[in-house]
Structures are given as C-alpha cells and as structure tokens.
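J.: What shape does this take:
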Amino acid sequence: MSYKASGNAIVDRSFYFACDIVIYAEKLKEKRYFEIANQLLKSGTSIGANVRESQRGVSKKDFKNKLGIALKEADETSFWLDVIEETKIFNVPSSLREDCETLIKLLVSIIKNS
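T.: Have a look, this model is predicted:
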C-alpha cells in the first residue's frame, strides 16, 4: 500500500520530507558517512512519525506534546544538516534545507495556535 496524501499540509510535508531524508541518508552511507547518516535518518524521519502520531492525540495537550517532539526532531535535523554543510563532507541540497525550515515554521505556528 502506498502513501495517500491526506490533504493536511504538515502530515503530507513531513512524510515526503522523511522520504527525502531516507534517500539522502543512503547517499551519505554510500560515501561511508554511516554515523551522521544514521543520526540524520533518525531525527529526519521522526518528525513525520510524531506528526502522524499527533493526529491521534487523545487531548489537545497530547496533540501539542507530539508536535513539540516533532519540532525538536526538526531542529535536530537542521543541526545535522548544518554539520554536514560546515564540514563540507557532502553537498546538502537546498531543497532539503528549505523543506526542513518550512517544517519548523509550520510546527511552531501550529503549536502556538493550538
């Protein structure tokens, strides 16, 4: 079964971002950057997992808590992308960086307005 777009911007964006992170992490692994690839893979895919879990929140507090975790994971993902860029070990696609920043902005907005 393939992913079906939900029409919910944060759910869909975080899912496709996770897919892009998986592909990018595989490229890092091909260059033998296993540790940083695994760190990035964990944080980058956790964003979408927590966003999806938030949709089944049992309360508003639970919903905001899950999105808060997703926000922390997005910030960690941004950190790993910064490390990769700063050390120049591998090229970080601008689209990956932009998508991460967009997710952070969306998550902040949703949490503030919930």
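
J.: going forward, measure contacts between C-alpha atoms and count neighbours the same way
T.: Fine.

J.: tell me which residues in the helix or strand hosting D99 are buried?
T.: In the assignment (DSSP states H and E), D99 maps to helix 94-112. Buried residues in helix 94-112, counting neighbours by 16 or more other Cα atoms under 10 Å, are found at L96, D99, C100, E101, T102, L103, I104, L106, L107.

J.: Please give the structure of this sequence too, so both can be compared:
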Amino acid sequence: MDTPELKHRTFQFSLRILNLIKALPQGAGMFRLGDQIFGSATSIGANYRSALKAKSKKDFIHKIATVVEEADETCYWLELIIHGEILPKEKVQDLLNEAHELTAIFASTLKTARQNLNS
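T.: All right, here's what the predicted structure looks like:
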C-alpha cells in the first residue's frame, strides 16, 4: 500500500471512529470512553503523517512505533465496547478489523525500518 492510500485509509478510519463516538450512549463513563478512543484512533493518521516528515531514520522509527501503540490501543477500546455490550458487535466489528489491520501494517513497517537501520 502506498503512502497516499495509507494516508487516506487512516483519515477515513478517523472519520468512522467519529461516527462511532456519536453513537455511544449518554451516561456515566461514556464521555471518557469516547474521548479515549477519539484520541488513540485519530492519532494513528496524525502520527503517520508526522512520521512521513521525520528528520531521520531514527525519528521515523520512533514515530511509527507511536502509530503502532495508538493502533493497538484503539483495538483495546473497540474490544471494550464490544465485550462491554456498549454497542452492538455488528456496529463495531468492521472498525475493530480495520484497527487490527492498521496495527499489522504499521508493525510490519516498524520491523522493516528497524532492520534497515541496523543493516
């Protein structure tokens, strides 16, 4: 997947997360949950864009590592929404699948970047 496609994909993921947050029920803890998933999910694309402007290979690796962490954290929040029965699984599963795919893509990118740095 090339850079423009991945930038678009992460941006679309952020938009889809915004719609998920709008669907969260009102009540205790839901604002905080929405805030947490908003932060981690939108950080994926934002930090990826930042990585593309990295000043060095080490800077790129550091920023991509942050992307991996944010993507994995987003998986956690989505799993919590599903297993906590906050929203129906069918409304969340596609987003969780995408979060897992993004995590895998960026983890692979990180692994390759680390190998290239050490070779």
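
J.: Could you get me the TM-score between them?
T.: In this superposition the chains share a TM-score of 0.86, using TM-score structural alignment, normalised by the length of the first structure; 107 aligned residues with a Cα RMSD of 1.5 Å.

J.: returning to that earlier point: give me the contact list for the helix holding D99 of the first structure.
T.: Identification of contacts with helix 94-112 of the first structure by Cα atoms under 8 Å, 6 or more residues apart in numbering yields 10, 13-14, 17, 20-21, 64, 67-68, 70-71, 74-75, 77-78, 81.

J.: try 7 Å this time
T.: Residues from elsewhere that reach helix 94-112 of the first structure (Cα atoms under 7 Å, 6 or more residues apart in numbering): I10, F17, K64, L67, L71, A74, S78.

J.: In helices only, show me those.
T.: Applying DSSP state H to the contacts of helix 94-112 of the first structure, the entries found in helices are I10, F17, K64, L67, L71, A74, S78.

J.: Which residue in the second structure aligns with the last one?
T.: Under the alignment (TM-score structural alignment), S78 of the first structure pairs with C75 in the second structure.

J.: List the contacts of that match.
T.: Neighbouring residues of C75 of the second structure by Cα under 7 Å, 6+ apart: L96, A99, H100.

J.: ok, back up a step: for the helix holding D99 of the first structure, give me the average deviation versus the second structure.
T.: Following the fit onto the second structure, the mean deviation recorded for helix 94-112 of the first structure is 0.7 Å by mean Cα distance after the TM-score superposition for the first structure.

J.: ok, back up a step: quickly note the distance from the match of S78 of the first structure to L33 of the second structure.
T.: Taking Cα to Cα, to the nearest Å as the measure, C75 of the second structure falls 13 Å from L33 of the second structure.

J.: now do I105 of the second structure
T.: Between I105 of the second structure and L33 of the second structure the distance is 25 Å, computed by Cα to Cα.
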